[in-house]
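**Q** sharing a model prediction with you, sequence too.
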Amino acid sequence: MPIEGLQGEDIPSHILWENVKVDAIQVSFDSPLKLKDVFNAKTWEVKDNNLAIKKIELGGYVGLSFETSKVSAIEVVVPVKYRLFLSNGDVIKETKEIKLFRPELEVKVSERKITIDPETLFVKGRMGVKNIGRGTLIMRISAAESGMLETPPEHREFAEKFVSDLFEEMSELTEEFPEFQPIYEEMIEWENRDLNLMELTEDERNSVVEYTNKLVKVLGSNKALLQGFAEAYAKAFARNTELIDAVQKFIRVYESLVSKDILLINPFDEILLGEKKEEITLKISQTDKVYDTYDDIALPKIEFTSRGKPVKVPVYRLFDWG
């Protein structure tokens, strides 16, 4: 069993033995672990948080898979107790612990007034944002007021053209690797559904995780396919060199935030300010790498001013990160 994992993801556990005959196995565990599956066991039953394996198919190995769920604590240590009953009457006892963690966003608004220099775009009165937990937090910033936040045309153009070119490259992969065809078709379905990662239902979240696992499995089973998949991304980028400045800017911001365990998925959406002061209410939507549900964070209404001149400022510049 791993020593730690993200709350909400599946956790594997392997029981291995040699040179002994194991007749039965008992495993006890606590919440938020929940038994998901048992491998290489002919007969077994689970009651509450206790698993009893009464008959093993092939000696030497039993595999377990646990589900986990998000809890209020940022970190929780969960013990798992194993007992192996040998044919000679001996009992082997062992306890393992796993630390389950999750991200947690802390937002500090020291003053409810932000001033933006229209010449330098220097922002005075930035809000503080920090991931005080562990694991990457995925977040999106939106505005309650209509028309106050928009995606720059060049970034929208890049995203649309890149996706179109990428699917064209992926289509060619299906001709060389027929096993990639079902994954490719499902990829198109996901793109057409245009899901908001911050507002997934439990069924949608499970479907996304299931699809991701299938993609990883298919790519991991064929090195040539994996290389072709990576090359498809490289070719799609190469076909959009006229937009490379937007890409490089995104990568720089992406790397600086990911180093702080935060992924802002709309860093270049812009706050639009006119000559007059504006009062804007921002909202932070959030999730994690397994797309678990987190409460939105509604920030207090903030007064924005740009010294009497119209200005556009990327939302990532409104915050001090970490």
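**A** In hand now; what should we look at?
**Q** only C-alpha atoms from now on, for both contacts and neighbour counts.
**A** OK.
**Q** M170 sits in which helix or strand?
**A** Taking DSSP states H and E as the definition, M170 sits inside helix 153-176.
**Q** try it against this one:
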Amino acid sequence: MREFTKDKTMSIYFFETDQQQQTYLTERLPDETLNFCSEPLKTAAQARDMFDAEIISPFVHSHVSADVLDALPSLKMIATRSTGFDHINAPCAESRGIPVCNVPTYGENTVAEHTFALILALSRNLHKAYMQTSAGNFSLTGLQGFDLQGKILGVVGLGGVGRYVAQIARGFGMIVLACDPVEDSEKAERFGYTYTTLPDLLGRSDIVTLHAPLTSETRGMIGSENLSLFKRGAFLINTARGELVDTEALVRALDDGILRGAGLDVIAGEEVFSEERQLLLNPNATAGSLKTALTNLSLLRRPDLIITPHIAFDSLEAIERLMITTVANIQAFRRGSPQNVVHG
């Protein structure tokens, strides 16, 4: 770990912050030099303007690559305001003695509740009903839903969020199947789910919900091969990471009737929703980025999809917990005992 002087004011840069977060951080880190940016950190060119940064605190839309790290010669710590850290080149940071500290828990129940918001919206056609009634059409045609009681919910990934989802599902009278590399029989009994293999879960579940981390093993785990195993007419929910799902394969599965619908809070390449105009007009845009943009934009017109803009984590209480832990991570590092250090 890079050395620092405990009684010296440190230069800290926070990215993707709003005014409320900036006020909170200013009040709780009064002895540091704080710099705020509402935009994500993505390029080395941006980082070069922050060459004095000793601590940076990105959020999920920032990309802390090796090039960005090269442009930050004074950097001593990264305090990401998230549980996931796939937006940071953690091995590179670790090799340079720069600890990457995350927020291990802050929104398990929050994300689980949003998961069920998507499930309920799909099961009762709330999105279609809203659009119809907004247009003055009060017909019931095409709006009949289905009960959750007695349905099988397949939960992929039984960390904190997955366990909350299983617990909520049991309250609805659902049968819960679970798939996770590490099985915990005590928690399975307590939260009321049964472990099985991924192929069996996909083949039996009426609704499949993803709560796995993004790793080299899980990237694209829901692709053409696994989608072919789904129970015909099932629904897919993803509030975890967009890259868990092959978007093109998902579209084919919807077109072919393998899936009846999907609820997505995250999509691979989701940043194009706010940048599509600049991307489409950019003469240097790659064929891959343009294809991702067009594919994702086409999803917005599908009546069998509900898409929310990566807000599953975003409740008042969850953000407060996130900020509390981020401040504690910075203070622990300043004391010389970093906490919540992740390893790539």
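**A** Looks like it arrived, so ask away. Just so you know, these numbers come straight off a predicted model, no measurement behind them.
**Q** can you pull the TM-score for these?
**A** Overlay of the two chains. TM-score (TM-score structural alignment, normalised by the length of structure 1): 0.27; 155 aligned residues with a C-alpha RMSD of 6.8 Å.
**Q** re the thing from before, pull out the buried residues from the helix holding M170 of structure 1.
**A** Under the neighbour-count criterion of 16 or more other C-alpha atoms under 10 Å, helix 153-176 of structure 1 has H155, F158, K161, F162, D165, L166, F167, E169, M170, S171, L173, T174 buried.
**Q** in a markdown table: these, plus distance to N192 of structure 1.
**A** Converted to a markdown table, the buried residues of helix 153-176 of structure 1 look like this (distance: C-alpha to C-alpha, whole Å):
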| residue | distance to N192 of structure 1 |
| --- | --- |
| H155 | 19 |
| F158 | 17 |
| K161 | 15 |
| F162 | 15 |
| D165 | 15 |
| L166 | 14 |
| F167 | 12 |
| E169 | 17 |
| M170 | 16 |
| S171 | 16 |
| L173 | 20 |
| T174 | 19 |
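**Q** quick one: which two of those residues are the most distant?
**A** H155 and T174 (28.7 Å; C-alpha to C-alpha).
**Q** one step back: from the buried residues of helix 153-176 of structure 1, pick the one nearest K283 of structure 1.
**A** For the buried residues of helix 153-176 of structure 1, the nearest to K283 of structure 1 is H155 (21.5 Å; C-alpha to C-alpha).
**Q** just checking, that closest one touches A246?
**A** Yes: applying C-alpha atoms under 8 Å as the test, H155 of structure 1 and A246 come out as touching, 6.6 Å apart.
**Q** residues near I116 of structure 1, how many?
**A** 23 (other C-alpha atoms under 10 Å).
**Q** longest helix of structure 2?
**A** When structure 2 is parsed with DSSP state H, its longest helix is helix 316-334.
**Q** which parts of stretch 35-50 of structure 1 are buried?
**A** Buried residues in stretch 35-50 of structure 1, counted by 16+ other C-alpha under 10 Å: L35, V38, N40, A41, N50.
**Q** for the last one, which non-adjacent residue is closest in space?
**A** The spatial neighbour of N50 of structure 1 that comes closest, neighbours along the chain excluded (C-alpha to C-alpha, 6 or more residues apart in numbering), is S28 at 4.5 Å.
**Q** and that neighbour, what is it in contact with?
**A** Contacts for S28 of structure 1 (C-alpha atoms under 8 Å, 6 or more residues apart in numbering) come out as N49, N50, L51, V80, K81, Y82.
**Q** helix or strand for S285 of structure 1, which one?
**A** strand 282-288.
**Q** run through who's touching the helix or strand following that strand.
**A** Downstream of strand 282-288 of structure 1, the next assigned helix or strand under DSSP H and E is strand 297-298. Strand 297-298 of structure 1 is contacted from outside by T281, L282, K283, I284, S285, using C-alpha under 8 Å, 6+ apart.
**Q** which of those lies closest to F237 of structure 1?
**A** Out of those, the member with the shortest distance to F237 of structure 1 (by C-alpha to C-alpha) is S285, at 28.7 Å.
**Q** pretty sure the closest one sits against I141.
**A** Yes: S285 of structure 1 lies in contact with I141 (C-alpha under 8 Å); the separation is 6.5 Å.
**Q** other SSEs contacting the helix or strand encompassing A224 of structure 1?
**A** For A224 of structure 1, the enclosing helix or strand under DSSP H and E is helix 223-238. Packing partners of helix 223-238 of structure 1 (3 or more C-alpha pairs under 8 Å, 6 or more residues apart in numbering; DSSP states H and E): helix 153-176, helix 202-220.
**Q** show me the one of these that comes nearest E94 of structure 1.
**A** Short answer: helix 202-220, nearest of these by C-alpha to C-alpha, at 30.8 Å.
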